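> Structure for this input, please:
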Amino acid sequence: MATVDEYREHIKNLLTARAKLVWDKRIQAETIFDTERDHYQLVYVGWQESKRVYGTVLHVDIINGKIWVQQDGTEVGIANELVELGVPKEDIVLGFDPPKMRHYTGFAVE
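Alright, predicted model coming up:
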């Protein structure tokens, strides 16, 4: 069984790798790791022409030993990447889905 420390490392590694994929030099990909409170984010910040770019691409928390995906703006889905790394689906909650719909996802409900 994986530990919370392993989950932290998986999350940090995935967010760091994703931050390197920014296609536009005017956009910064910032990783935010609060390991004390187990909050992890990937945020895009910058400008494209005269349009401001700012937003959370990924937001992941660890709550009561489970990985909560609060926001996921990626195509592949960080939950799927975590499963590929060996994290059991029952340890991943898709927090962006309504609680009454989570049992349909194949991931944890809470």
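> okay, CA-based contacts and neighbour counts for the rest of this
Fine.
> Now do the host helix or strand of residue 93: which elements does it pack against?
Taking DSSP states H and E as the criterion, residue 93 maps to strand 92-94. Secondary-structure packing of strand 92-94 (3 or more C-alpha pairs under 8 Å, 6 or more residues apart in numbering; DSSP states H and E): strand 66-72.
> The structure of the following sequence is requested for comparison with the preceding one:
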Amino acid sequence: MDKLARYRQIIRQLIFDYAIHKPANGQIETESVIDSEPDLYEVLYVGWDGVRRVHGSVVIDKKY
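Model (predicted):
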């Protein structure tokens, strides 16, 4: 396995491991967004905390 493929695999596993932990408050879901071709990786929080809408990136790894 070449070095780039190994790095992609490590980052993908880290994203999945981080995304399984849900916030303690509210009805908030975590979502993993992975696009290996342009190397875009992200974990999002989406949901509700009482009457407040929760949405946003928690972890982002982008190649610029």
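> Provide the TM-score value for the superposition.
Here the TM-score for the pair of chains, by TM-score structural alignment, normalised by the length of structure 2, is 0.84; 62 aligned residues with a C-alpha RMSD of 1.7 Å.
> hang on, the earlier thing: which part of structure 2 matches the strand holding residue 93 of structure 1?
Alignment of strand 92-94 of structure 1 against structure 2: no match, by TM-score structural alignment.
> residue in structure 1 matching residue 13 of structure 2?
By TM-score structural alignment, residue 13 of structure 2 lines up with residue 13.
> what about that match, helix or strand, and which?
Secondary structure from DSSP H and E places residue 13 of structure 1 in helix 4-19.
> Can you point out the buried residues in that helix?
Applying a neighbour-count criterion of 16 or more other C-alpha atoms under 10 Å, the buried positions in helix 4-19 of structure 1 are 4, 7-8, 10-12, 15-16, 18-19.
> Take those residues and write them to CSV, including distance to residue 53 of structure 1.
Listed next are those as CSV, based on distance: C-alpha to C-alpha, whole Å:
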residue, distance to residue 53 of structure 1
4, 33
7, 29
8, 27
10, 27
11, 24
12, 23
15, 18
16, 19
18, 17
19, 15
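> Quickly find the element holding residue 47 of structure 2.
Secondary structure from DSSP H and E places residue 47 of structure 2 in strand 40-49.
> mean offset of that strand relative to structure 1 (after superposition)
Relative to the matching residues in structure 1, strand 40-49 of structure 2 has an average distance of 0.4 Å after the fit, by mean C-alpha distance after the TM-score superposition for structure 1.
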